[in-house]
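Q: How does the following fold in three dimensions:
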Amino acid sequence: MSFHEPFHTPFHEPRRDDCPWCGARRLRTRVRTPDPGRRTPGTFAVDECRDCGHTFQNPRLTEEALAARDTRGRPAPSVERVLGARGIRRRHRAAARAMLPYAEPESWLDVGTGHGQFPEIAKEVHAYTSFDGLDATPRVQRARAAGRIEEAHQGLLADPEITGRLRGRYDVVSMVHHLEHSPDPRAELRAALDVLRPGGHLLVEVPDPACAFGTLLGTWWVAYDQPRHLHLMPRRNLVRELQAQGCEVVATDRRAPHIPYDLTGALCLVLARLRARTALTRACAPLLASAAALDIGLAPLLSRTRFSNAYRIIARRPAGSPAASTA
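A: Here you go, the predicted model:
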């Protein structure tokens, strides 16, 4: 299977002329970008709704092509170091600690858990909590085998069979950089509320499409991450959706979830696009180190401004409320 240009490939759905979030027809294209990190052939378009700010892949990959996103191999080494390693323990620990004022959970489901890195680190904060994991790939089974989670559930949370099996089981559901990968974020949110117990909490962290780096860096902004990121949702949209589902939004945060990788990631993507040989990558090592130092050094300031690149929402399902409909 191979990918081609999005406007005449059997691996893309028809292009939308309306926003999948609010239905408005005032769309603009933010970027057309390749995938230099994993070098997937083709170019992918990211559109933005001028009315609500929802940003999405348009046209979207078909179901077959979406499944292939996770089988195309690892990204270029320099990109992987930036996106995967930097500060991941600190960020995961901060997300886990963010739940301390609101819950003493017995049971916790991490959606999009991958290899179970978040539950492994969250256990350091919530030592008496039982963590389960759900992921669309077999990585979740390996996470269970490694002892990072108690139970492994493979598939999509919005699948009625999975939702029905897990209904009302959890005190906390976390989605840490998961919703942007989901074909239907609203369905995922409804399913998350279904598997929460009354009074349970939902923790969501996602990239912020309002981040000024998206405009400044354009194609080279790592949060676009095509073709894997299907939706980038403004904070106000998620807050309103959760409130419409009957939740109380108890906390939002744009500072702690900021990931200091924008400048380094852009440079890594440029090198990957150039298909840089090892010698060139080594020659650029001082430049990469300087970009990394700048990202980290500026993070305390940038996280307080429009350059913050992610946000967190914690919402509470009211005690005694009926399960959300997954229809």
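Q: make it CA atoms for all contacts and neighbour counts henceforth
A: OK.
Q: And T9, how close does it get to H115?
A: Between T9 and H115 the distance is 32 Å, computed by C-alpha to C-alpha, to the nearest Å.
Q: which residues in this structure form helices?
A: Remark: helices assigned in the chain by DSSP state H are 63-68, 77-80, 88-97, 117-122, 139-145, 160-166, 185-195, 212-217, 235-244, 262-273, 278-283, 285-302.
Q: how about the strands of the stretch 1-150 of the chain, start to end?
A: For the stretch 1-150 of the chain, the strands defined by DSSP state E, counting those that start in this stretch cover 27-35, 40-49, 55-57, 107-111, 130-135.
Q: how far does the shortest one sit from the chain's center?
A: Between the mean C-alpha point of strand 55-57 and the mean C-alpha point of its chain there is a distance of 13 Å (C-alpha atoms, centre = their mean, to the nearest Å).
Q: what packs against it?
A: Packing contacts for strand 55-57, counted by 3 or more C-alpha pairs under 8 Å, 6 or more residues apart in numbering; DSSP states H and E, involve strand 40-49, strand 231-232.
Q: I'd like the structure of this one too, to check against the first:
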Amino acid sequence: MPATPQPADARRAESPGELAQGAGRFQEPRRDDCPWCGSTHLRTRLRTPDLVRHKPGTFVVDECRDCAHAFQNPRLTAEGLAFYHHDFHAGQAGLDGFAERLLTARDSARRHRAAARAMLPFPEPESWLDIGTGHGHFPEAAKEIHPYTSFDGLDATRRVQRARAAGRIEEAHHGRLTDPEILARLRSRYDVVSMFHHLEHTPDPRAELRAALTVLRPGGHLFIEVPDPDCTFGTLLGKWWVSYGQPRHLHLMPLRNLLAELESLGCVIVTTDRREPHTPYDIGGAVALALARALPAPDAPWRAAPPTAFRRRLRSALVGAAAPLVVTATALDHTLAPLVRRTRFSNAYRIIARTTASPA
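A: Below is the predicted model:
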């Protein structure tokens, strides 16, 4: 009887061509200055492989000694971003899949509804654009809190069109917010623009902020959540801290930097919050990533040949034996969450800013 085809086999033939020149071709030249403040006083904060999808390559996160902005250096090219983002949402089994699911743990309906409630103290918005909306799960949940608001979504992937087909958003905009055509079409259309864990993926966060203010109406609100690079877990766990998100995260911005940038753009800071945005996945994520790294390599389309049947069975057995450790670590995350949220162990922060005038 022929062997059962494995999911990785569908793309295995493509990957040798993508990698023929080495993973280095997916990276821009290394820069010697900070992309945020221009300082040349840099230090290496992190050096890591792809711990979630196990794609080839080594990725470096540098930090500016002057403004503390952390950034991928060298940065991925547009082609590199496409390669390392491809398959990310395809789903995996075992510890690899667990680590991947942790990175999207903040996408639960409960967390989305809690985020939407943060806008309740302000007038009910007529229109809301969710940037990086993916499948539209945030707008779907937020409608329960804001039933009279029209939610649109924008995403660089075709998922946004599936979100429209599923009725989760009213209008689907496929592309990037900084695209001139999209900016011209959406200028001054929205009362609220949300960016949930979006800015860290963008090549130029400042350009994204300016674009967001362009599509806001005067007096509209910009709602941002991003990983907090000042989180103590990042120091303690090093490359095993899931919020480093390499190679998908290009920037990690300290709260004070984003606040200063928004104020320089004419915004009024309405509120900041390090408690509610915290996602309890740091310890469980670190354990899952470390165990997945230590186990025999999983099958993947970018590997020249699939693992033998013996290695598959061995990996499955070891994953089963290790699973209770991950479950226990995740339970610890949730147990500690009420305390962690009140300390510098909180792993994310939120900003709500209001624009006072139309951007230039």
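Q: What value does the TM-score take for this pair?
A: Overlay of the two chains. TM-score (TM-score structural alignment, normalised by the length of structure 1): 0.94; 320 aligned residues with a C-alpha RMSD of 1.5 Å.
Q: picking that back up, so T9 and H115 of structure 1 - more neighbours on which side?
A: When T9 of structure 1 and H115 are compared for neighbours, H115 comes out ahead with 21 against 15, by other C-alpha atoms under 10 Å.
Q: and the more buried one, what pairs with it in structure 2?
A: Matched across to structure 2, H115 of structure 1 falls on H135, judged by TM-score structural alignment.
Q: if I pick its match, what's in contact with it?
A: By C-alpha atoms under 8 Å, 6 or more residues apart in numbering, the contact list for H135 of structure 2 reads 159-160, 162-163.
Q: Can you list which of the residues you listed carry over to structure 1?
A: Contacts conserved in structure 1 for the contacts of H135 of structure 2, using both residues aligned by TM-score structural alignment, their matches' C-alpha atoms under 8 Å: 159-160, 162-163.
Q: Among those, which one has the most neighbours?
A: Busiest of those [other C-alpha under 10 Å] is V160, holding 26 neighbours.
Q: Does that residue touch T133 like I think?
A: Yes: checked against C-alpha atoms under 8 Å, the pair V160 of structure 2 and T133 is within contact range at 6.7 Å.
Q: anything in contact with each of these two?
A: Counting by C-alpha under 8 Å, 6+ apart, the contacts common to V160 of structure 2 and T133 are 153-154.
Q: still on that earlier bit, out of the helices and strands packed on strand 55-57 of structure 1, which is the most enclosed?
A: Mean neighbour count (mean count of other C-alpha atoms under 10 Å) peaks for strand 231-232 among those, with a mean of 26.
Q: which part of structure 2 lines up with that one?
A: If you align by TM-score structural alignment, strand 231-232 of structure 1 falls on residues 251-252 of structure 2.
Q: Next up, the contacts around the residue positioned nearest the centre of structure 1.
A: Residue closest to the average C-alpha location in structure 1 (C-alpha atoms, centre = their mean): H177, at 2.5 Å. H177 of structure 1 makes contact with 112, 204-207, according to C-alpha under 8 Å, 6+ apart.
Q: Out of those residues, which end up buried?
A: Using 16 or more other C-alpha atoms under 10 Å as the burial test, those include 112, 204-207 as buried.
Q: Quickly name whichever of the residues you listed is closest to R148 of structure 1.
A: Nearest to R148 of structure 1 among these, counting by C-alpha to C-alpha, is G112 at 13.8 Å.
Q: residue contacts, the residue nearest to the closest one when sequence neighbours are not counted?
A: In space, and not counting its chain neighbours, G112 of structure 1 is closest to D135: 4.6 Å by C-alpha to C-alpha, 6 or more residues apart in numbering. By C-alpha under 8 Å, 6+ apart, the contact list for D135 of structure 1 reads 111-114, 153-156.
Q: Aligned against structure 2, show me the partner of D135 of structure 1.
A: Looks like D135 of structure 1 aligns to D155 there (TM-score structural alignment).
Q: P300 of structure 1 now?
A: Using TM-score structural alignment, P300 of structure 1 lines up with P338 in structure 2.
Q: Tell me, how many residues neighbour its match?
A: 15.
Q: ditto for L236 of structure 2
A: Other residues lying near L236 of structure 2 total 11 when counted by other C-alpha under 10 Å.
Q: Then R30 of structure 1?
A: 18.
Q: what does L19 of structure 2 give?
A: Residues within reach of L19 of structure 2, counting by other C-alpha under 10 Å, total 15.
Q: What separation is there between it and E170 of structure 2?
A: 39 Å.
Q: same question, R274 of structure 2
A: Going from R274 of structure 2 to E170 of structure 2 by C-alpha to C-alpha gives 31 Å.
Q: Of the two, which one has the most company?
A: R274 (21 against 14).
Q: so what's the aligned residue in structure 1 for that one closest to, chain neighbours aside?
A: The alignment partner of R274 of structure 2 in structure 1, by TM-score structural alignment, is R254. Distances taken as C-alpha to C-alpha, 6+ apart place Y311 nearest to R254 of structure 1, at 4.3 Å, with adjacent residues excluded.
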